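> Below is the structure, and that's it, no one-letter string:
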């Protein structure tokens, strides 16, 4: 079984600690058996969540145990400006040398940066702290407006709920989409939010002619097979293309065309996972035209080819059919 551990030191934030414990630390034999071997690697006596919880040696492993794990998850400190200990940085570097996958949640990215593990890599953190991460660690390419960044061995996420998104993403990579979706349903969480999705909504969406933007988004999702332009969307919403673009940015953090692109890729992912339909058919369903065009956009967005994605994430029912 894959050995997954979460780091707990003095001042660890309780909320972000809960996400990896819920995803990896709760055995789910009805979903997948065997499950992960999960451990809390903690400083004895560490206070968590502004002192609400004190971690004892019972039921935990020493902090040094993280060097033997397959996956190490680093939650943030309650005080985001507090430096991490040199001992923890040294242990994380050793775990990295041993081949561990290392992930941070929220400002846990500062701990990884202090260990030198983010140098030369793309990384994210909570948008409020992204500027400071970039200033203090100029060797890190900080991406301030995404949910999470997956570099393979090193992963970082934005704050709070994005930590759950990252954990579900890792679960999806390990055990496939069917398992990740089942766990997400039990946690009443979205089954898969792509890392490139915007972190937050800047302003509420004003009503237009009594209708919210959600109705338009639902229509677009149901009609991806048709040619859809910004002008098409604007006409349906009874606003100018410029005003529609402002609404999209405020709601999703994306332009209408970028949002349409991601929705086409997401629908292609679902069809690759759940059906054996040929790529030409999927391309027509999602509105990319040819299989070659879908293959190019899919690979650029997801980082792997449609055939490799299908092999990794196809559901058992689709494979059997």
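Looks like it came in fine. A quick note: this is a predicted structure, and the numbers were derived from the prediction, not measured. Numbering: from 1, shown residues only.

> Please make it C-alpha for all contacts and neighbour counts, starting now.
Noted.

> where along this protein do the strands fall?
3-8, 37-42, 47-48, 53-54, 61-62, 71-74, 101-104, 122-123, 141-142, 148-150, 154-157 (DSSP state E).

> Now do the second one against strand 3-8, angle only.
Strand 37-42 and strand 3-8 meet at an angle of 20 degrees, taking axes from the mean of the first three to the mean of the last three CA atoms, to 10 degrees as the criterion.

> Second structure follows, compare the two:
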């Protein structure tokens, strides 16, 4: 049974416990203990978070007794103690996995565990990390990244995606799916997914327009005409078009194209499907229409984006 150690520093950000809950729920969903979870700190005892509430921890010593060591992030990155750095360096050589949530990546970088590796963190701090630790191959627009034994995640809720990825890696996709369902995670995101969601950017105000967008995201293979979308929103086509543009600043056609491009890019980077298959799966009809959409969105054709993703993975 994997032993998971969560390393906390004074002023840790509370959202890291959302990720811990995924391992806890995995035990419940499996009907037996699949993970043993321990809270650690340098001195042990009570460690206070950003809100001033304290949690009891054990004093860290030998990292070799743990399968996975995860360091939680701080609201604002700051230099780590020599003891914490030494512990994480030792964990890098003794544990199967070492991971960070959010700005915890700064701590791994201080320990030298990210040197020469691909990594991510909260987009607000990504450029700062890259400037302070130039040997880190920062990818600031990813939910989480696995580079060998090192896992790093973006901010806040991305820690849940990282934990679900570990559960899938350990026990398979079905348990990870059940855990996500129990956590009421609406959509389990893959590590390569962008931190910036097209649905979030459109920021629909009403439930009706949100329902239409969700319908579109789940049915990209369909033509997704205004009539189909307005039916999902329970509005007339004229009412729908007017309300959609007022709430999102886009036409329905442009919004659907943006959703298709986002989904197609993820498939390009993470699957071996052909360009024709990806185009059909995401409603572009043919690869030429997909190519033109990619040029509008990214200034690059799909082949270039796939090639860059593969080169990054190989490196």
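That came in fine, so what should we check first? Note that the structure is predicted; figures quoted are calculated from it, not measured.

> Out of the strands of the first structure, the one nearest residue 296 of the first structure is which?
strand 148-150 (20.0 Å; CA to CA).

> and that closest one, which stretch of the second structure?
Per the alignment by TM-score structural alignment, strand 148-150 of the first structure matches residues 144-146 in the second structure.

> mean deviation of the matching stretch from the first structure?
Following the fit onto the first structure, the mean deviation recorded for stretch 144-146 of the second structure is 1.3 Å by mean CA distance after the TM-score superposition for the first structure.

> Spell out the residue ranges of the helices in the first structure.
14-24, 86-97, 108-114, 130-136, 161-175, 177-187, 213-222, 230-237, 241-252, 256-274, 279-286, 291-302, 306-313, 316-320 (DSSP state H).

> Need the winner for burial among those helices.
When the helices of the first structure are scored by mean count of other CA atoms under 10 Å, the highest mean neighbour count falls to helix 108-114 (a mean of 24).

> Quick one: list the elements packing against that helix.
Applying 3 or more CA pairs under 8 Å, 6 or more residues apart in numbering; DSSP states H and E, we find helix 108-114 of the first structure packed against helix 86-97.

> now the strands of the first structure in TSV, with distance to residue 213 of the first structure and mean neighbour count?
Output for the strands of the first structure, formatted as TSV (distance: least, CA to CA, whole Å; neighbours: other CA atoms under 10 Å):
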stretch	distance to residue 213 of the first structure	mean neighbour count
strand 3-8	39	25
strand 37-42	42	22
strand 47-48	41	20
strand 53-54	43	14
strand 61-62	49	16
strand 71-74	37	26
strand 101-104	34	26
strand 122-123	31	24
strand 141-142	31	18
strand 148-150	25	25
strand 154-157	28	26
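
> Next, format those as TSV and append distance to residue 282 of the first structure.
Formatted as TSV, those follow (distance: least, CA to CA, whole Å):
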stretch	distance to residue 282 of the first structure
strand 3-8	36
strand 37-42	38
strand 47-48	48
strand 53-54	50
strand 61-62	48
strand 71-74	35
strand 101-104	33
strand 122-123	31
strand 141-142	35
strand 148-150	26
strand 154-157	30
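
> Of those strands, which is nearest residue 244 of the first structure?
Taking CA to CA, strand 148-150 is the member of the strands of the first structure nearest to residue 244 of the first structure, at 26.9 Å.

> Which one, of the helices of the first structure, ends up nearest to residue 74 of the first structure?
The closest of those to residue 74 of the first structure is helix 108-114. By CA to CA, the value is 5.6 Å.

> The closest one vs the second structure - mean distance after superposition?
Looks like 0.3 Å for helix 108-114 of the first structure (mean CA distance after the TM-score superposition for the first structure).

> in the second structure, what residues pair with that helix?
Helix 108-114 of the first structure corresponds to residues 104-110 in the second structure, going by TM-score structural alignment.

> And the matching stretch, how far out from the chain middle?
Counting by CA atoms, centre = their mean, to the nearest Å, stretch 104-110 of the second structure is centred 17 Å from the centre of its parent chain.

> for stretch 178-193 of the second structure, same thing?
10 Å.

> start to end distance for that stretch?
21 Å (CA to CA, to the nearest Å).

> List the contacts of that stretch.
Stretch 178-193 of the second structure has contacts (CA atoms under 8 Å, 6 or more residues apart in numbering) with 22, 25-26, 29, 141-145, 161-162, 164-165, 177, 266, 269-270.

> So what touches stretch 284-303 of the first structure?
In contact with stretch 284-303 of the first structure (CA under 8 Å, 6+ apart) are residues 224-227, 264-265, 267-268, 279-280, 282-283, 304-306.
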